[in-house]
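Asks: Predicted model, plus sequence, below.
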Amino acid sequence: MLNDYVRKGNPKSRNRAYVVHRLDRDTSGILLFAKSEQAKTFLQEHWEQTDKRYLAIVHGRLTPKEGKISTYLAENSAQRVYSTLDPARGKLSHTTYTVLKEARGFSLVEIHLLTGRKHQIRVHFAGKGHPVAGDRKYGNGDPASKRLALHARSISFTHPFSKKKMTFDTGMPEEFARLLGKM
């Protein structure tokens, strides 16, 4: 669909969108695409300097109310990601968080993703005993949310050509507000 939009309805157009990163299937929010391969390469090469913020609703009340989760993440043959203490088996992953609100056994958490590994947020919070609401893969089976309560809220990066700092923020999804209202 995005390529059709970029091509303005002309299927023979050479214009296209280049994927810079991905989100987990059920995660909502901001996705970054580039209009040229050169821009895509620049953004991917500078990915560690890209500031990525998420919102999540997790089970339970976290203590401390802000902190950093650091583990090595590995993937088994069933494509399930897990934390390990063995640096030879996994990639070091860092997630910081701040609790914004707590109610009825849930916490709204702002997350700063310092590395970007597959299922990182979901595995880190499940490992702390606070899985993301609605997470069918790493959750506790409680159908608190019809969807995964994880949202890529904002992204800040250096523009590949102008070198200006660019920031995009979507705020909180209406569904999160409804879920929080029920809390």
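Replies: Structure's in. What do you need?
Asks: going forward, measure contacts between C-alpha atoms and count neighbours the same way
Replies: Fine.
Asks: Which parts of the chain are strands?
Replies: Listed in chain order, the strands of the chain (DSSP state E) span 18-19, 28-29, 33-34, 51-59, 66-75, 81-84, 91-103, 106-113, 150-158, 165-169.
Asks: of all those strands, which gets the most neighbours per residue?
Replies: Greatest average neighbour count among the strands of the chain goes to strand 51-59 (a mean of 24), per mean count of other C-alpha atoms under 10 Å.
Asks: can you list contacts of that one?
Replies: 105-114, 125, 130-133, 149-157, 172, 176 (C-alpha atoms under 8 Å, 6 or more residues apart in numbering).
Asks: Included below, for side-by-side comparison, is a second structure:
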Amino acid sequence: MKFIVDEVHEGLTVGEFLKARGFSGRALRRLKREGKIFLNGEKVFASAKVTSGNIVEVDLSEESKIKPSYVPINILYEDEHIIVLNKQPGVVVHPTPFCRDGTIANGVMHYLNKKGKRGGFHPVNRLDRDTSGVLVIALNQYMHGFLQAHGRIEKIYVAVVEGSVKEERGVIEEKIGRKEESLIERRVTESGKKAVTHFKVLRRLKGYTVLEVKPLTGRTHQIRVHLSHLGHPVAGDTLYGGKNDKIKRQALHCAEMSFFYPLKGTRVAFKALLPLDMLSLMEEAGDSGAVFGSLDKEKAK
């Protein structure tokens, strides 16, 4: 990645200049340690001074230690810095001590290797195993750090919940923390961390309500916990009170994700089509598909 120094930044060190361009301290330390910083084509220390018109270049390529193996991935967009997927349900995003293979990470590494490319695996957003939808993967630490710090990320989910939600729209602002007797489950608790979720009704069906959900914070299981606390658990979400007789996983889908992308110099938005199991659930409950025509038919941008 190359940057041209302007007059505003003249006199800074290379390190200071790169920090001004959004590089995190961690990313800078790695670049310095690996000798991947260049000024006008010459390898330099981060303490070197820059002047107007200089070209600062950094080598952002990474080697991942994640084992490549074939896992189907549905790519919505890709360039040298990010890959955007429509993640399928039932697949873990990142390897764990209990699940080292068969993850999205293994599949992305296999895909990159097959194309002769290198890259790290840095998820910008988190999706549970059984949640589907837009998943953005940064291929280097710089882009991951930039999007987390400066991307102003916004996410829109579609959730099918049990029962009829009374309000047409609302805000759930309840703190969320870990449930004492569980390593996985979360709950609403005053000792937890601030969590805010906006929702509005998209469609009322027989026994279900379809919601558009916008989380303003990123707590673990936030949407699932908040909707369960509202008295309307996500269909299929047995961990938080939902029934799985009509769908075998939580009916929760990240339908859209948008953020400021420095390579484009503007905000970008990516949309993921609703999966068949959620469409089938809604159709069985009386949905005609009209409300979701744009989601079903529009190609992800």
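Replies: That came through, no problem. Treat the numbers as computed from the prediction; the structure is a model and nothing was measured.
Asks: who wins for proximity to R7 of structure 1 among the strands of structure 1?
Replies: strand 18-19 (12.9 Å; C-alpha to C-alpha).
Asks: so what does the closest one touch, helix or strand wise?
Replies: For strand 18-19 of structure 1, the packing partners by 3 or more C-alpha pairs under 8 Å, 6 or more residues apart in numbering; DSSP states H and E come out as strand 33-34, helix 37-45.
Asks: so the longest one aligns onto which residues of structure 2?
Replies: Aligned by TM-score structural alignment, helix 37-45 of structure 1 falls on residues 141-149 of structure 2.
Asks: mean shift between the matching stretch and structure 1?
Replies: Compared with structure 1 after fitting, stretch 141-149 of structure 2 deviates on average by 0.9 Å (mean C-alpha distance after the TM-score superposition for structure 1).
Asks: Name the residues of that stretch that are buried.
Replies: The neighbour-count check on stretch 141-149 of structure 2 (16 or more other C-alpha atoms under 10 Å) flags Q141, Y142, M143, H144, G145, F146, L147 as buried.
Asks: Just give me the closest of the residues you listed to G15 of structure 2.
Replies: Closest approach between those and G15 of structure 2, by C-alpha to C-alpha: Y142, at 13.5 Å.
Asks: In this structure that closest one contacts A27, no?
Replies: Yes: here Y142 of structure 2 reaches A27: they are 6.0 Å apart, a contact under C-alpha atoms under 8 Å.
Asks: any idea what H159 of structure 1 aligns with in structure 2?
Replies: Per TM-score structural alignment, H159 of structure 1 is aligned with Y261.
Asks: give the contact list for the closest residue to that match other than its chain neighbours.
Replies: Leaving aside its sequence neighbours, Y261 of structure 2 sits nearest to R267 (C-alpha to C-alpha, 6 or more residues apart in numbering; 5.8 Å). Under the criterion of C-alpha under 8 Å, 6+ apart, the contact list for R267 of structure 2 reads S258, F259, F260, Y261.
Asks: Kindly recompute the last result at 10 Å.
Replies: Contacts of R267 of structure 2 were listed using C-alpha atoms under 10 Å, 6 or more residues apart in numbering, and they are G151, R152, I153, S258, F259, F260, Y261.
Asks: Could you do L211 of structure 2 as well?
Replies: Counting by C-alpha under 10 Å, 6+ apart, L211 of structure 2 has contacts 157-161, 165, 168-169, 198-204, 234, 252.
Asks: go with 7 Å
Replies: V158, A159, V160, F199, K200, V201, L202 (C-alpha atoms under 7 Å, 6 or more residues apart in numbering).
Asks: And for K65 of structure 1?
Replies: Applying C-alpha under 7 Å, 6+ apart to K65 of structure 1 gives the contacts T98, V99.
Asks: Alignment lookup: it to structure 2.
Replies: Applying TM-score structural alignment, one finds that K65 of structure 1 aligns to E168 in structure 2.
Asks: in structure 1, which residue is closest to the centre?
Replies: The centroid of structure 1 falls nearest to A152 when counting by C-alpha atoms, centre = their mean (5.0 Å).
Asks: isn't it right next to L31, touching?
Replies: No: A152 of structure 1 is beyond contact range of L31, at 8.0 Å (criterion: C-alpha atoms under 7 Å).
Asks: Tell me which stretches of structure 2 form helices.
Replies: Applying DSSP state H to structure 2 gives helices spanning 14-20, 25-33, 104-114, 141-150, 222-229, 276-284, 293-297.
Asks: Packing partners of the third one?
Replies: Judged by 3 or more C-alpha pairs under 7 Å, 6 or more residues apart in numbering; DSSP states H and E, helix 104-114 of structure 2 has no packing partners among the helices and strands.
Asks: In that helix, which residues are buried?
Replies: I104, A105, N106, G107, V108, M109, H110, Y111.
Asks: JSON lines for these, including distance to G119 of structure 2?
Replies: Shown next, in JSON lines, are the buried residues of helix 104-114 of structure 2 (distance: C-alpha to C-alpha, whole Å):
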{"residue": "I104", "distance to G119 of structure 2": "14"}
{"residue": "A105", "distance to G119 of structure 2": "11"}
{"residue": "N106", "distance to G119 of structure 2": "12"}
{"residue": "G107", "distance to G119 of structure 2": "13"}
{"residue": "V108", "distance to G119 of structure 2": "9"}
{"residue": "M109", "distance to G119 of structure 2": "8"}
{"residue": "H110", "distance to G119 of structure 2": "11"}
{"residue": "Y111", "distance to G119 of structure 2": "11"}
